[in-house]
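A.B. asks: got a structure for you, letters missing:
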């Protein structure tokens, strides 16, 4: 792809060549300065970095070697100023007249997101959702292989799903320790989620993706991401109602305070993700 102008802040060529050279020599060793930058990255920017990585991977598959900030921002659905700010957190500023080197930027983002490390995923709850997650090919292709499956139903014990035999939840601690599971996915009903979470933590799992409609209690050193589809639907409902309100106002009508939208959930601004009920 061609570059469409200034991809450098302040008109300087600040390409982060020191970090880049060290990364090329030893991709699994983080540069100290890069580690410090990673700690300072806002969570919203981390989410956007994951989007940039997906877009860049697509460019790489198409043999695109360089991309401008405008092109990358448009493909990622953000403005170019925000993209340049996000990439500055990882020490990448691009080169004037050239833009960003796709392969180098992919490497920088992967290191920042911890994707150069080995991950192992366990899914607990092999209902419809858990079954779909276990068979999802996007996990291993992006560095998150599913290595363990668990369910409470004894009839599922030993049954292969996605090529992996299901184990009973009683085996969570032992299996997670044995297979060095780093990420646990909870796809159980609400009433069993906390117990499952406790077992995962006891098995050494430090990051949990929670699809159960419940807030989990975990130690401070365990990260939990909650996925709530119902909340996302309510947020979309709010936006639909707001557009209807705007259209009615433009036509001289007044529908009142977002009539038909229903109550806007208090957690709308704080929840990032969705929850799918098993």
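C.D. replies: Structure received. These numbers come from a predicted model, not from an experiment.

A.B. asks: from now on I want contacts and neighbour counts done on CA atoms only, so please keep to that.
C.D. replies: Noted.

A.B. asks: buried stuff in stretch 179-199?
C.D. replies: 180-190, 193-194, 196-199 (16 or more other C-alpha atoms under 10 Å).

A.B. asks: assign residue 234 to helix, strand or coil.
C.D. replies: helix (DSSP: H, G, I helix; E, B strand; the rest coil).

A.B. asks: distance check, it against residue 248.
C.D. replies: For residue 234, the distance to residue 248 equals 21 Å [C-alpha to C-alpha, to the nearest Å].

A.B. asks: repeat that for residue 104.
C.D. replies: 49 Å.

A.B. asks: between the two, which is the more surrounded one?
C.D. replies: residue 104 (17 against 14; other C-alpha atoms under 10 Å).

A.B. asks: how far away from the center of its chain is the helix or strand that contains that one?
C.D. replies: In this assignment (DSSP states H and E), residue 104 forms part of helix 102-112. Taking C-alpha atoms, centre = their mean, to the nearest Å, one finds the center of helix 102-112 at 16 Å from the center of the full chain.

A.B. asks: what segments of the chain are helices?
C.D. replies: 17-25, 32-39, 43-61, 69-76, 80-88, 102-112, 128-134, 138-141, 172-178, 190-202, 229-250 (DSSP state H).

A.B. asks: pull the contacting residues for residue 145.
C.D. replies: 119-121, 139 (C-alpha atoms under 8 Å, 6 or more residues apart in numbering).

A.B. asks: put this next to the previous one:
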């Protein structure tokens, strides 16, 4: 088995013509969709590529290139219809499907994820929260009652969960990942700072906050070094 993890440069979801989208494009599409959702809430009907680029914090050339993968081309002087473009992006990202999420691990992180209201507004329904701690099992987080992870397979089947989030310690996450895969779930998000082994037909994403902070520290150091070289005040 290999770790089938999507990474920069690897293909993402298929576009409108069935092609695979570049991973960088997929990442930006999620940002465009968030910006468009805000525009819809504000009653904005049309948006230019320049205005969308500014709202998303990317270059306008990136916007035009990314949206061309979806067959969406703005009209010169008119721009894009916000509602139509929002639907196209949501469809390309697979957000028109029913995504039912089970969270394994009801520690601080798991409970915070279970209570995050943004999932539902973006098309993800958190249907289960599981843990091995007998002191937690049966207690409630929002409307969810924490289930015993010993009953994982039955809970996944009963809730029809098709995505699983692993908010678990490194020592136990691989064994739990194996159970999730054996139960038929093919989309997994892990917060454990370890490389998980999954079959090729399973999509695994990993969120490693320590790694992200290290990358942030690198860029902060580079900025500081540049400020010192340029003799900027406070450097």
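C.D. replies: That came in fine, so what should we check first? Small disclaimer: the values here were computed from a predicted structure and weren't measured.

A.B. asks: circling back to that earlier point, can you turn the buried part of the contacts of residue 145 of structure 1 into a PyMOL selection?
C.D. replies: Selection of buried members from these for PyMOL, criterion 16+ other C-alpha under 10 Å:
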select buried, resi 119+120+121
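
A.B. asks: and the contacts of residue 145 of structure 1, which is closest to residue 32 of structure 1?
C.D. replies: Nearest to residue 32 of structure 1 among the contacts of residue 145 of structure 1, counting by C-alpha to C-alpha, is residue 119 at 22.0 Å.

A.B. asks: how about the closest one, what's its match in structure 2?
C.D. replies: Counting by TM-score structural alignment, residue 119 of structure 1 lines up with residue 99 in structure 2.

A.B. asks: ok, now how distant is the nearest residue to its match once chain neighbours are set aside from residue 83 of structure 2?
C.D. replies: Excluding the flanking residues, the one nearest residue 99 of structure 2 by C-alpha to C-alpha, 6 or more residues apart in numbering is residue 124, at 5.2 Å. From residue 124 of structure 2 across to residue 83 of structure 2, the span is 20 Å (C-alpha to C-alpha).

A.B. asks: related to what we said a few turns ago, structure 1: which residue goes with the residue nearest to residue 99 of structure 2?
C.D. replies: Counting by TM-score structural alignment, the partner of residue 124 of structure 2 is residue 144.

A.B. asks: ok, that match touching residue 122?
C.D. replies: No: using C-alpha atoms under 8 Å, residue 144 of structure 1 is not in contact with residue 122, being 9.8 Å away.

A.B. asks: out of these two, which sits in the more crowded spot?
C.D. replies: residue 122 (27 against 18).

A.B. asks: need the contact list for that one.
C.D. replies: Counting by C-alpha under 8 Å, 6+ apart, residue 122 of structure 1 has contacts 146-150, 176, 181, 183-185.

A.B. asks: biggest strand in structure 2, by residue count?
C.D. replies: In structure 2, taking DSSP state E as the definition, the longest strand is strand 124-131.

A.B. asks: compared with structure 1, how much does that one deviate?
C.D. replies: Comparison of strand 124-131 of structure 2 with structure 1 after fitting gives an average deviation of 0.6 Å (mean C-alpha distance after the TM-score superposition for structure 1).

A.B. asks: and which of the contacts of residue 145 of structure 1 is nearest to residue 79 of structure 1?
C.D. replies: So of the contacts of residue 145 of structure 1, ranked by how close each gets to residue 79 of structure 1 (C-alpha to C-alpha), first place is residue 139, at 28.5 Å.
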